[in-house]
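[1] My questions are about this predicted structure, shown below with the sequence.
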Amino acid sequence: MPAARPNVPRPSLVDDGAELPLACKRQRLLDVAKRSRSGLFLYPLFWLVIVHVYAYASTHPVFTLIAALGLVVGAAARYGLEGRLARFASHDFRLAQRSFAWASWIFQGYWGLLCAYIVGTAESEPMRWSMLMATIGLAAGATAIMAIDAPLARWYAPLLLGPTCVVLALQGGYANWALATVFVLFFFYALKIIALVSGDYEARQRAHVLLERRAEELATAHESMRRLATYDDLTGLMNRRHMTLLLHLRAEVHRNGGDAFSIALVDLDHFKQINDVWSHAVGDEVLQGFADIARRALHDTDIIARWGGEEFLILLPYTPDRTAEASLERLRRQLADTPIAPGVPGLRLNFSAGISEHRVDEAIEQAIDRADRGLYQAKADGRGRTERV
């Protein structure tokens, strides 16, 4: 009998408990405004059609005009607010969010009171039912459209249908009570729809945020890998692999008529003794200190790389006003005058070096080999010196 698989919870792609960034909340507000904008003028249009079809406007002209003006002004005000919402939300998101919510609720509540008044006072039964059907349609449509913002949308059905529900309950009768009960059930149904739609919208927002975060992490990892492939982790200098590519490129440029250049191989004197006497931690400080001093002492056109261990390679482009030896001597003087390791203030550093000038007809490896021979000659002659080969 096969063993039962352990019930291991699957990791969620989206952290449901984390608060969404402000940019996501702002985008949600703008999406809600964009969705609602197209249906704003349906309210005054429905009102004008209903009151004229059933001759309500002719018997109640003042009320009809005032109600119509209220709807038109409210729709225009909301349309203007929603058109400027992007700028408001960028300046003060909380204020924009509250302003939009209250403007929406007041507009819906105005129609809800209008509907309740007609249902409670209209003499024509078709007029009452037409107003009621229009309100139910607007409640369903507006709730569905605005459902991506649950705190805003959950008030739409109560504001549109709530006053009429109260009027029906007060008027009494089984038909009115049944209709009021349907309204109450619709409220709960609307809340369920709002929860589903807003949850789906928020999940998509969270997935988008997660994808952006993963993209940033990948970009950071890519940059870290690029640096690891290009620079030495301890000293921050160019590493051997990248310097080799650069040397081949410079050699090719030289063969095609470009400027000449020299190569210097530098080895720190008595570095093994530093590790043995003061520890490898101090040895690391020495390597880092040498790299910092070399970056300051060498010219901007000189390029230094960690070649391996305590050995460094310096690419020295040809200039008529100075020599490669002069650059190395300036580095040597600065090393003699500068504490190299914070842990051992009295420690000073020197180096041996070999220099070779690249020849047009030779491979770069040959120039490196000649610099290496010069380095060994400098060591054999007592260290702390530079030899050209």
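    Perfect, I can see it now.
[2] drop to CA atoms for contacts and neighbour counts, all remaining ones
    Noted.
[3] got a list of contacts for stretch 265-277?
    If you take C-alpha atoms under 8 Å, 6 or more residues apart in numbering as the criterion, stretch 265-277 is touched by 280-283, 310-314, 349-355, 368, 371-372, 375, 383-384.
[4] also this one, for the comparison:
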Amino acid sequence: MPENNTPSLSGLARLLNAVLGTDLLQRVRVSRALMAAFVYAMGCLLCEFGLRQWQLPPMGVRLCQLSSVLAASGMYLAVRTGWSLRFVDPSLAVAQIMVAQVAAAMVYAVMSPVRGAMLSLQVMIALFAISSLGLRAQLQMAGNALLVMGLTMVALTELSPQTYAPAMEWTHFTVLLTVLAPVSLLGVQLTTMRARLATQKAALETALDRIQTLVDKDEMTGLLNRRAMRDMAMHHLKLQSRSGDGSVLALIDLDAFKRINDLYGHAVGDDALRLFAQEVCKVLRDTDLVARWGGEEFLILLTATTADQALVAMDRVRDGLMKAEGPPQAPDLRVHFSAGVAEMTPLEPLDKALERAEAALHRAKVLGRNRSELALEPALSEVTAALIKSTRAF
């Protein structure tokens, strides 16, 4: 059974692709054109029924049917072939509505015995306008429907007053006006509601982005905060364990930061933190992570990097800080830092690597500050234990 079903499903998919296309947005446009074509087809069947039931004028019926077929096929081909993409509205909604209004007026003229019921076609077209057009275009289409039907009714009363009595046509026009008015009002309300919902959605997305920024970013420096850095570092390390690329942690502490606060004030201290964040971001790549780890401490994760490359990156940051002008209140201030660099080994826990980087940072401080020190490699037993734990997990 499955073998028999597979070809039919693939055949159906090919048929749908041929009729609707493969682009999802284009499929929506083509589907709307096909819905309009279905309404045209129903109109043609009504005219055929009227021709046989009430002996309607054959020429008028055939002209109405021909016009409907040409309108339906023309709109479908314009959208399906992509010709409509050259316009601002690729779905040709306004054009389709105007053509449909004229076609509905022709059906009204042909179906004289039951033409009052054909007024519902104009109402259906107005409802379609509500779902696909803006407020101004909706009102224009409602006015166009009244104009088309008004001119049609006037012409019919002039050409055949015996069949199309003026009093009856005025009654039909009044009914159409009475129905289109609340429909248009409904369209105004729905469009206003959609606009309000769109505004609220945009405001909500902005608020969510702001909240996410506050959650993930350090407000002063704009860098990642400690929580976000830990989460993202864990994710990167999992990817590293699969790809085999090396990663390096650099734990950084600004030298004599308390002295900066005491000598220049906390405002200058904050400027020093922001200056460091600005300079370090100039050196790092998009794939690297940097966070304010706490106080005057920063943590950097350099992906696909060796320890030597990380040390070079630290020197570049140091050179950038030496060339950068200090805060406005202390332009001669130069920010220095010490760094502990730890090359991460496969399957090493993040906390273990942090401990090694912290030990290297402490050594840099002891050896005179304003320097970078490479962390010692982890003990072999720790690596073996990590490998055993990983093997058991599988």
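    Sure thing, it's come through. Quick caveat: nothing in here was measured; it's all calculated off a predicted structure.
[5] quick one: contacts for the closest residue to Leu247 of structure 1 other than its chain neighbours?
    Closest residue to Leu247 of structure 1 apart from its sequence neighbours, by C-alpha to C-alpha, 6 or more residues apart in numbering: Ile364 at 6.8 Å. Neighbouring residues of Ile364 of structure 1 by C-alpha under 8 Å, 6+ apart: Leu247, His248, Ala251, His358.
[6] residue ranges for the helices of structure 2, please.
    2-20, 24-54, 58-80, 93-110, 119-132, 135-159, 166-216, 226-243, 257-264, 266-283, 307-323, 350-366, 380-393 (DSSP state H).
[7] Please identify the deepest-packed of these.
    Stretch with highest mean neighbour count among those: helix 93-110 (a mean of 21; mean count of other C-alpha atoms under 10 Å).
[8] which residues are in contact with that helix?
    Residues outside helix 93-110 of structure 2 that contact it (C-alpha under 8 Å, 6+ apart) are 43, 47, 56-57, 60-61, 64, 67-68, 71, 75, 115-116, 118-119, 121-122, 125, 129, 132-133, 137, 141, 144-145, 148-149, 152, 156.
[9] mind running it again at 6 Å?
    By C-alpha atoms under 6 Å, 6 or more residues apart in numbering, the residues outside helix 93-110 of structure 2 that reach it are Arg115, Met118, Met149.
[10] And these, which is closest to Asn4 of structure 2?
    Met118 (46.6 Å; C-alpha to C-alpha).
[11] Please report the number of neighbouring residues for that closest one.
    19 (other C-alpha atoms under 10 Å).
[12] Next, find the distance separating it from Val283 of structure 2.
    As judged by C-alpha to C-alpha, to the nearest Å, Met118 of structure 2 and Val283 of structure 2 stand 72 Å apart.
[13] try Ala18 of structure 2
    Distance, Ala18 of structure 2 to Val283 of structure 2, by C-alpha to C-alpha: 52 Å.
[14] contacting residues for Arg255 of structure 1?
    Contact analysis of Arg255 of structure 1 by C-alpha under 6 Å, 6+ apart lists Val360.
[15] Could you measure from it over to Ala367 of structure 1?
    From Arg255 of structure 1 to Ala367 of structure 1 the distance is 14 Å (C-alpha to C-alpha).
[16] Same question for Glu325 of structure 1.
    Separation of Glu325 of structure 1 from Ala367 of structure 1 (C-alpha to C-alpha): 16 Å.
[17] And Ile148 of structure 1, by the same measure?
    For Ile148 of structure 1, the distance to Ala367 of structure 1 - C-alpha to C-alpha - is 69 Å.
[18] Next: Leu347 of structure 1.
    Taking C-alpha to C-alpha, one finds Leu347 of structure 1 at 33 Å from Ala367 of structure 1.
[19] now swap in Leu42 of structure 1 and tell me
    Between Leu42 of structure 1 and Ala367 of structure 1 the computed distance is 84 Å (C-alpha to C-alpha).
[20] Endpoints of stretch 293-306 of structure 1, how far apart?
    End-to-end span of stretch 293-306 of structure 1 (C-alpha to C-alpha): 14 Å.
[21] How far away from the center of its chain is it?
    36 Å (C-alpha atoms, centre = their mean, to the nearest Å).
[22] got it, and stretch 348-363 of structure 2?
    41 Å.
[23] cool, stretch 360-375 of structure 2 as well?
    Taking mean C-alpha positions (C-alpha atoms, centre = their mean), stretch 360-375 of structure 2 and its chain are 47 Å apart.
[24] What is the end-to-end distance of that stretch?
    Stretch 360-375 of structure 2 has its terminal residues 5 Å apart, counting by C-alpha to C-alpha.
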